[in-house]
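*Asks:* test case, fold it:
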Amino acid sequence: MIMIYSDNPQKIFFYHYVEEIISNYGSFFNSVLKDNDMTIKELSVLLRIRFDDITTQHDLVDVFNVSGAYIAKLLKKFEGNEYIKREEDPKNRRKKIVKLTEKGIEKTDELIKVIGDWENEVTSDLTDDEIIILKNILFKIINKED
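*Replies:* Below is the predicted model:
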């Protein structure tokens, strides 16, 4: 819980709110998925693969701002767990398109449920209208044109 300027939430930087939200989600995630074989970051990559129409290893490096070696190692792990498969890109044979398998879809369904449960918990004191406003504001913040 944020203690800095707790008497005036307007004085708190967005950064502090984001930090607290991430910490809260991490704690919730770890308590619900104690026996999970992946980290939150790894599951974030798996979710990105699920929701992007076409994803390549290079795309994942760019989106997550991590090394190619890290993504290569992670995709190898996902293949070993049968969560993904790689297919040749018909437009560029040197690129591989990354897609979820049925097992990967099941794994991401599990995560989507956890995310939904967490979101319901942290917004339980908000009205439906407040949730809509919050999501619209967050959407506007992350989609700001540079």
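*Asks:* hey, let's count contacts and neighbours off CA atoms from now on
*Replies:* Fine.
*Asks:* would you mark the buried spots in the longest strand along the chain?
*Replies:* When the chain is scanned for its longest strand (criterion: DSSP state E), the result is strand 92-100. Neighbour-count burial for strand 92-100, counted by 16 or more other C-alpha atoms under 10 Å, picks out 96, 97, 98, 99, 100.
*Asks:* which stretch of helix or strand covers the residue nearest in space to the middle of the chain?
*Replies:* When the chain is reduced to its mean C-alpha position, the closest residue under C-alpha atoms, centre = their mean turns out to be residue 44, at 3.6 Å. Using DSSP states H and E, residue 44 maps to helix 40-51.
*Asks:* for that helix, buried residues please.
*Replies:* Taking 16+ other C-alpha under 10 Å as the basis for neighbour counts, the residues of helix 40-51 that come out buried are 42, 43, 45, 46, 47, 48, 49, 50.
*Asks:* let's see this one next to it:
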Amino acid sequence: MDNEIFQAITKNSPFIAWIHNISLNQQKYIKSKFKDLNLGHDVRYIMFIYDNPNCSQEDLVNMFSQSKGNIAKSLKKLEDLGYIIRETDPNNRRKYMLNTTEKGNDLVPKFRKISKEWEKEVGITDSDDELRERIREIAINGMKLVEEE
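*Replies:* The predicted structure follows:
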């Protein structure tokens, strides 16, 4: 493979550029496996909702650092496609609880399988648990830093 293609990924590149590149390429890979679904990055919202039943739109805004408008637009799309359902929170009628539908529940294991295949192909192994935890800590610290401002 031509090394010029990868010239932007150098030892002097900022760490975050590498993380961004990894994320984009994983999304491209997954998108290629789910071409017929046309979900793109929105699949991450399905995953979050699946893992956090009864979460709110605000939870997604905070987790993904997206605007309320962008999240609302994505949720509307996912609801129209039948992946999620929004129900009024009985404790706060102005708030919605988000949950995956059967269609969303069926997608999650398929997505995780493809994601795991990608990790294997790029060289992420089970022995990388320490690295995963460190990157998770960095992500959490970054979220806290932004919250404090």
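*Asks:* got a TM-score for the pair?
*Replies:* The TM-score (TM-score structural alignment, normalised by the length of structure 1) is 0.79; 139 aligned residues with a C-alpha RMSD of 2.3 Å.
*Asks:* what angle sits between the helix holding residue 44 of structure 1 and strand 92-100?
*Replies:* Put simply, helix 40-51 of structure 1 runs at 110 degrees to strand 92-100, going by axes from the mean of the first three to the mean of the last three C-alpha atoms, to 10 degrees.
*Asks:* how big's the offset between the longest strand of structure 1 and structure 2?
*Replies:* By mean C-alpha distance after the TM-score superposition for structure 1, the fitted strand 92-100 of structure 1 averages 0.8 Å away from its aligned residues in structure 2.
*Asks:* flag every buried residue along the helix or strand that that strand is followed by.
*Replies:* On the C-terminal side of strand 92-100 of structure 1, the nearest following helix or strand under DSSP H and E is helix 102-122. In terms of neighbour count (16+ other C-alpha under 10 Å), helix 102-122 of structure 1 has its buried residues at 104, 105, 107, 108, 111, 114, 118.
*Asks:* contacts only, for the last one.
*Replies:* What it means is residue 118 of structure 1. Taking C-alpha atoms under 8 Å, 6 or more residues apart in numbering as the definition of contact, the neighbours of residue 118 of structure 1 are 25, 28.
*Asks:* repeat that for 10 Å
*Replies:* For residue 118 of structure 1, the contacting residues are 24, 25, 28, 29, 32, 112, 124, taking C-alpha atoms under 10 Å, 6 or more residues apart in numbering as the criterion.
*Asks:* highest neighbour count among those?
*Replies:* For those, counting by other C-alpha atoms under 10 Å, the largest number of neighbours falls to residue 29: 19 neighbours.
*Asks:* just give me the match in structure 2 for that residue.
*Replies:* Counting by TM-score structural alignment, residue 29 of structure 1 corresponds to residue 30 in structure 2.
*Asks:* these two touch, right, that match and residue 44?
*Replies:* No: checked against C-alpha atoms under 10 Å, the pair residue 30 of structure 2 and residue 44 is beyond contact range at 11.2 Å.
*Asks:* what's the nearest residue to residue 96 of structure 2 if we skip its chain neighbours?
*Replies:* Taking C-alpha to C-alpha, 6 or more residues apart in numbering, and ignoring the residues beside it in sequence, residue 96 of structure 2 has residue 88 as its nearest neighbour in space, at 4.5 Å.
*Asks:* tell me which element that neighbour is part of?
*Replies:* strand 84-89.
*Asks:* for residue 8 of structure 2, give its distance to residue 21 of structure 2.
*Replies:* Residue 8 of structure 2 sits 10 Å away from residue 21 of structure 2, going by C-alpha to C-alpha, to the nearest Å.
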